[in-house]
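Participant: just coords:
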């Protein structure tokens, strides 16, 4: 709700107001403008100016958006590992995932270089994937920096494996665009086949599991990604 640009534009009074709202969001969502003004020792005019700075026409719209934001922050129940794995196998293995993995393995076999990309937990798995593929005989690298210089010798006839749960990570999309410019074939593993990452990939392998959050962090299980990566690597070895 509050972007870095918005926060940087606040004056001292607005920053004080922002700090109070951040620490009391559940309470503020049901306050009247005069009550908030009294609590924060600012004028109602300051509050209205603050609302406009965060793209709200008035205090009522601000409270609606704040309630929606609070709803998104509500802690969700976390599935057991058994439930997550069962969900993956029930939803995914009934589809064409095996064909997708065979297609990916064939494409990778014909490539000279395999490049893994991803951020956050996907970045950790991208690094793991590069190591696992290399262990299985297909030398691979993990590139964290989208501006990392790649010699033409490695760019030519390369395959990029992009990992992203949401398929909308800006950093990963930026890397994909850079690699597509040098004609790298993109294989993506995402939780949504309709995501941007999936749509701009040559091959997309989706795994359908419930997205889970805890304390504002995405804790969606990554077991399906490990399964897919190891399955493809073993197909390459065979």
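Facilitator: Great, that's in hand. All figures in this text were calculated on a predicted structure; none of them were measured in a lab.
Participant: alpha carbons only for contacts and neighbour counts from here, please
Facilitator: Fine.
Participant: list the contacts of stretch 112-127.
Facilitator: Stretch 112-127 has contacts (Cα atoms under 8 Å, 6 or more residues apart in numbering) with 108, 129-130, 138-144, 154-165, 171-172, 175, 225-226.
Participant: okay, buried residues for it please.
Facilitator: Applying a neighbour-count criterion of 16 or more other Cα atoms under 10 Å, the buried positions in stretch 112-127 are 112-119, 121-123, 125-127.
Participant: end-to-end on that stretch?
Facilitator: Stretch 112-127 stretches 18 Å from its first residue to its last (Cα to Cα, to the nearest Å).
Participant: returning to that earlier point: so of the contacts of stretch 112-127, which ones are in strands?
Facilitator: Where these overlap with strands, as defined by DSSP state E, the overlap consists of 140, 141, 142, 158, 159, 160, 161, 162, 163, 164.
Participant: in these, find the pair that's most separated.
Facilitator: Across the ones in strands among the contacts of stretch 112-127, the two members that end up farthest from each other (Cα to Cα) are 158 and 164, 19.5 Å apart.
Participant: structure two is appended below for comparative analysis:
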């Protein structure tokens, strides 16, 4: 497999039966434990039957549980897993806090290494000459969209952020050639966002997708910046993926600033100076 086993799990998750998804989620949360388990142990922990575990392995294109454990062990040995943290009863603050940090650092390194520099360059080039830049996102991705709008506003680019489906629909319908949309999604499967992206493309805008590769959204946008993060959102809200999206936005913003030349530095200094009156005086950082 060219992709890591966890990537394969993400891709196949929606295609699995509900009982098989229980197995997949247990594997994502406890990969190191699964390597040492018998099939009866995994079935018991995931609260499914042993035949379900076998069906899960075959759905992942493997002959059986032993082959699955071998692939999982090989992936863990290479350090290529997305270390999905889990919180267990009785776990100390230090243990779960370190787990969250370690998981995030590992995932960000994976996202960094998989970003296509040519695609980043194309996205930056489109943003530099854009007449108007709109950021679309829902939920946690809506927060990322708002942060992105703030960054591009500081670069004196006409921009807006929309996390309401009606506003996104109206925005997309009024776009034209020379406008850019950045559509942000942790799953790439939000129906309203996919619809807005299609509308924006039809209107002539360039649509950049920050979303998983091979997702419905990635197939509708003009250009995809793949952010493939395996994250257990059944219990937790998106966390690591949100940080990956924020960093990717930072890369785009810095790229745009560099392309706009030295004059942008003076503009940013003027903005910072104007904010001085709003801060309490002191010797600390601004």
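Facilitator: Now that the structure is in, tell me what you want to look at. None of the values given here were measured: they were computed from a predicted structure.
Participant: coming back round to it: between residue 158 and residue 164 of the first structure, which one's more packed in?
Facilitator: Neighbours were tallied for residue 158 of the first structure and for residue 164 using other Cα atoms under 10 Å; the higher tally belongs to residue 164 (27 against 22).
Participant: for that one, what are its contacts?
Facilitator: When contacts are counted by Cα under 8 Å, 6+ apart, residue 164 of the first structure touches 118, 119, 122, 172, 188, 189, 190, 191, 197.
Participant: and the residue most central in space within the second structure, how close does it get to residue 132 of the second structure?
Facilitator: Computing the C-alpha centroid of the second structure and ranking residues by Cα atoms, centre = their mean puts residue 241 first, at 3.8 Å. Counting by Cα to Cα, the separation of residue 241 of the second structure from residue 132 of the second structure is 26 Å.
Participant: same thing with residue 223 of the second structure?
Facilitator: For residue 223 of the second structure, the distance to residue 132 of the second structure equals 17 Å [Cα to Cα].
Participant: check residue 202 of the second structure too.
Facilitator: Residue 202 of the second structure sits 16 Å away from residue 132 of the second structure when distances are taken as Cα to Cα.
Participant: then residue 76 of the second structure?
Facilitator: When residue 76 of the second structure is compared with residue 132 of the second structure (using Cα to Cα), they lie 44 Å apart.
Participant: likewise for residue 20 of the second structure?
Facilitator: As it turns out, when the distance is counted by Cα to Cα, residue 20 of the second structure lies 45 Å from residue 132 of the second structure.
Participant: residue 222 of the second structure now?
Facilitator: From residue 222 of the second structure over to residue 132 of the second structure the distance is 16 Å, taken as Cα to Cα.
Participant: re earlier: what's the angle from the helix or strand harbouring the residue nearest to the centre of the second structure to strand 179-184?
Facilitator: Taking DSSP states H and E as the definition, residue 241 of the second structure sits inside helix 240-259. Angle of helix 240-259 of the second structure versus strand 179-184, following axes from the mean of the first three to the mean of the last three Cα atoms, to 10 degrees, is 150 degrees.
Participant: which ones among the contacts of residue 164 of the first structure lie within helices?
Facilitator: 122, 172, 197 (DSSP state H).
Participant: quick one, strands of the first structure?
Facilitator: Under DSSP E, the first structure gives strands at 113-117, 140-142, 158-164, 185-190, 203-206, 213-214, 217-218.
Participant: most tightly surrounded among these?
Facilitator: Highest mean neighbour count of these: strand 158-164, a mean of 27 (counted as mean count of other Cα atoms under 10 Å).
Participant: quick one: map residue 186 of the second structure onto the first structure.
Facilitator: Counting by TM-score structural alignment, residue 186 of the second structure corresponds to residue 165 in the first structure.
Participant: how near is its match to residue 190 of the first structure?
Facilitator: Taking Cα to Cα as the criterion, residue 165 of the first structure is separated from residue 190 of the first structure by 5 Å.
Participant: quickly list what's touching both of the two.
Facilitator: Applying Cα under 8 Å, 6+ apart, one finds that no residue jointly contacts residue 165 of the first structure and residue 190.
Participant: where exactly do the helices run in the second structure?
Facilitator: When assigned using DSSP H, the helices of the second structure occupy the ranges 5-12, 18-29, 31-35, 39-46, 50-59, 65-78, 93-114, 117-128, 140-154, 165-173, 191-203, 240-259, 263-275.
Participant: export those to TSV and tack on distance to residue 86 of the second structure?
Facilitator: Supplementary listing: those in TSV, determined by distance: least, Cα to Cα, whole Å:
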stretch	distance to residue 86 of the second structure
helix 5-12	15
helix 18-29	6
helix 31-35	11
helix 39-46	15
helix 50-59	21
helix 65-78	17
helix 93-114	8
helix 117-128	32
helix 140-154	20
helix 165-173	33
helix 191-203	29
helix 240-259	13
helix 263-275	41
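Participant: buried ones in stretch 22-40 of the second structure?
Facilitator: Residues 22, 23, 24, 25, 26, 27, 28, 29, 31, 34, 35, 39 are the ones in stretch 22-40 of the second structure that count as buried (16+ other Cα under 10 Å).
Participant: JSON lines for the residues you listed, including distance to residue 252 of the second structure?
Facilitator: Compiled in JSON lines, those are given as follows (distance: Cα to Cα, whole Å):
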{"residue": "22", "distance to residue 252 of the second structure": "37"}
{"residue": "23", "distance to residue 252 of the second structure": "38"}
{"residue": "24", "distance to residue 252 of the second structure": "34"}
{"residue": "25", "distance to residue 252 of the second structure": "33"}
{"residue": "26", "distance to residue 252 of the second structure": "36"}
{"residue": "27", "distance to residue 252 of the second structure": "34"}
{"residue": "28", "distance to residue 252 of the second structure": "31"}
{"residue": "29", "distance to residue 252 of the second structure": "32"}
{"residue": "31", "distance to residue 252 of the second structure": "34"}
{"residue": "34", "distance to residue 252 of the second structure": "39"}
{"residue": "35", "distance to residue 252 of the second structure": "40"}
{"residue": "39", "distance to residue 252 of the second structure": "46"}
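Participant: and those residues, which is closest to residue 111 of the second structure?
Facilitator: Residue 111 of the second structure lies nearest to residue 28 out of these, by Cα to Cα, at 17.7 Å.
Participant: can I assume that closest one is in contact with residue 6?
Facilitator: Yes: using Cα atoms under 8 Å, residue 28 of the second structure is in contact with residue 6, at 7.3 Å.
Participant: for residue 122 of the second structure, what are its contacts?
Facilitator: With contacts defined as Cα under 8 Å, 6+ apart, residue 122 of the second structure has no neighbours.
Participant: need the counterpart of it in the first structure.
Facilitator: Match for residue 122 of the second structure (TM-score structural alignment): residue 103.
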